[in-house]
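J.: predicted model and sequence follow; I will ask about them next.
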Amino acid sequence: MKAAFVGKGGSGKTTLSALFCRYLATRDADRVLAFDADINQHLAVALGADPGESERRPALGDHLEEIKEYLRGDNPRIASAAAMLKTTPPGPGSRLVRVGEANPLWDRLVTTAGGVRLAVTGPFAADDLGVACYHSKVGAVELLLNHMPGGPGEYAVVDMTAGADSFASGLFTRFDLTFLVCEPTVRSVAVYRQYIDYALDYGVRLAVVGNKVEDAEDVAFLREQVGADLLCWFGRSAFVRAAERGRFLPIDELEPANARALAELRTALDGCEPDWARYAEQAAEFHTRNALAWGNARAGADLTTQIEPGYTMAPATAAR
């Protein structure tokens, strides 16, 4: 199952992403894979990694051509890795990647932080400043999720960029469930409203997760503002405060109310049925947009022909 954490900057989405991944990993760490797709790249530290060490992790954005070459496999519709866009969908002959499998990409690009397997897009480098868009790095995550069939008991969890930046690519449509982290404030609710205005047109499943909730008045405010979208909420936490100061406690020492909220997140995600047809249609839509907008001109070819009609990653039809 694929999940994203989104929300206003400072709402705590990276903190909750880390808590959720640590919680899931206590059951089977090999079947959990976290992605840091936020420009700030703080997920490794939030999971318990040393700040200096986390900066030396291999970056997906630095290995985009290698990722393309592997995923291309022997798909006859893709002439070369150079012809692939971040939106190129899979088809017969493509290599698909699963969370818990062994493959050359995971061997090289996935490390561990706080007992959680983690892949990072990488920070801006000096050469990127003023000339590159961060979404070019996030494209590696989009490609991988495009080629990642999911299933019960497997979890890919992505810490996304803040606010509406998530909509700068088709990545926002790649999830079985999106958790929107919302503080009990007017500004945080405004981001929620902006997000649903965009997301609902694409059938994105969305659940609001309250954070920094201190009392019943905060809960009432969130219920009034987001209604039935409110799934659960997290209160102020001494456990989280300790982690912010570099002292990481075992996840089973999390406050009971906050631990129950993590369980609600997992139950909601496990209850989602992957909509393979919709995922394929949206992948084709965003690939067509990118091909027509700039990809065809760059490649000197019609890249919309990379789309295999009728292909989905549903277990009965997906090629491995």
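T.: Structure's in. What do you need?

J.: CA atoms for contacts and neighbours, from now on please.
T.: Noted.

J.: contacts made by the helix or strand where Ala261 lies with the rest, please.
T.: Assigned by DSSP states H and E, Ala261 falls within helix 256-270. Defining contact as CA atoms under 8 Å, 6 or more residues apart in numbering, one finds that helix 256-270 is touched by 1, 3, 19-20, 23-24, 152-153, 176-177, 231-235, 252.

J.: buried sites along that helix?
T.: 258-259, 261-266, 269-270 (16 or more other CA atoms under 10 Å).

J.: are we agreed that Gly150 is in a helix?
T.: No - read with DSSP: H, G, I helix; E, B strand; the rest coil, Gly150 is coil and lies in no helix.

J.: this is the comparison structure:
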Amino acid sequence: MPKIIAMAGKGGVGKTTITALLLNYLLAAQKTPVLAVDADANANLNELLALPVQLTIGQIRKEMKGELPPHITRDQYMEMKVHQALVEARGFDLLTMGQPDGPGCYCSANQFLAMTMDHLAGNYRYILVDNEAGMEHLSRMNLRVIDLLLVVSDPSARGIMTAERIAALTEPLGIQPGKKCLLINRAPADPEPALQNKIAEATSRSGLELGGLLPQSATLAAHELAGRSYLDLDGGEPALAAAFAVFDRILP
């Protein structure tokens, strides 16, 4: 069975950035094949990987509400469409959830994504899930057992407090992570004592392990603005080197 690594954290802290950097790491370490799942309805992981997405899980779900072609079962049709939705690249595939069925309705799309992942899981060594803000979507996707939960925060009191709350939701939602790590993204080079104290308090109360602090990077921002893939980052880029060092320590 593949190792499942899921991202969590409030909106805007850089979960998608961490997912792209982690994919870069796994490819460099030849820990392949990898399935990268963009489970955020506001999908943009493909943009950080410079990959076009033609078909999403949400679109497949909508198609399956209508008439199916003759002489094909629903399972056969779903399998065919899911393989069409996979964006294949060297060492990994990308699957995008896309928009849900209607305003505020995510349950059926998440359940469909869960069924899809059950069909595909055996083909991969790692599955990376770039999740929406919060934890409820992981629960709806039936991702009850996660090998590594990466809770991402920015270097703010509010972000760290939210990370602590998110980590506390694993038990009531029935999610069983093998390991829970806190990553502070866009951290200053010399963190103030107040920030270090906030991190120490949050990790001690929540059971989160401090995975590491990743620095702010103008290079990452420039790549995103130019539409260049994070997989093409130079190995000497400090943010990439820092991320690789963190992943070396915490990955299952």
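T.: Perfect, thanks for sending it. Not measured: the values here are computed from a predicted model.

J.: got a TM-score for the pair?
T.: The TM-score (TM-score structural alignment, normalised by the length of the second structure) is 0.75; 229 aligned residues with a CA RMSD of 3.4 Å.

J.: quick one: which of the contacts of helix 256-270 of the first structure is nearest Ser11 of the first structure?
T.: Phe234 (11.5 Å; CA to CA).

J.: near the alignment partner in the second structure of the closest one, how many other residues are there?
T.: Residue pairing (TM-score structural alignment): Phe234 of the first structure is matched to Leu214 of the second structure. By the criterion of other CA atoms under 10 Å, Leu214 of the second structure has 24 neighbours.

J.: where does Leu214 of the second structure fall, secondary structure wise?
T.: strand 209-215.

J.: what does that strand contact?
T.: Residues contacting strand 209-215 of the second structure (CA under 8 Å, 6+ apart): 179-189, 203, 238-239, 242-243, 246, 249-250.

J.: and what of stretch 21-32 of the first structure?
T.: By CA under 8 Å, 6+ apart, stretch 21-32 of the first structure touches 33-34, 47, 99-100, 114-117, 153-157, 251, 262, 266.

J.: about what we covered before: mind listing what's buried in whichever helix or strand comes after the helix holding Ala261 of the first structure?
T.: Using DSSP H and E, the helix or strand that follows helix 256-270 of the first structure in sequence is helix 276-290. Buried residues in helix 276-290 of the first structure, counting neighbours by 16+ other CA under 10 Å, are found at 279-288, 290.

J.: okay, those residues in a markdown table with distance to Gly122 of the first structure next?
T.: Below are these laid out as a markdown table (distance: CA to CA, whole Å):
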| residue | distance to Gly122 of the first structure |
| --- | --- |
| Tyr279 | 26 |
| Ala280 | 27 |
| Glu281 | 29 |
| Gln282 | 26 |
| Ala283 | 24 |
| Ala284 | 27 |
| Glu285 | 27 |
| Phe286 | 24 |
| His287 | 24 |
| Thr288 | 27 |
| Asn290 | 23 |
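
J.: tell me the secondary structure for the most centrally placed residue in the first structure?
T.: The centroid of the first structure falls nearest to Val158 when counting by CA atoms, centre = their mean (2.4 Å). At Val158 of the first structure the chain is in strand, as set by three-state DSSP.

J.: test my guess that it contacts Phe20.
T.: No - using CA atoms under 8 Å, Val158 of the first structure is not in contact with Phe20, being 10.8 Å away.

J.: and for those two, which residues touch both?
T.: In contact with both Val158 of the first structure and Phe20: no residue, using CA under 8 Å, 6+ apart.
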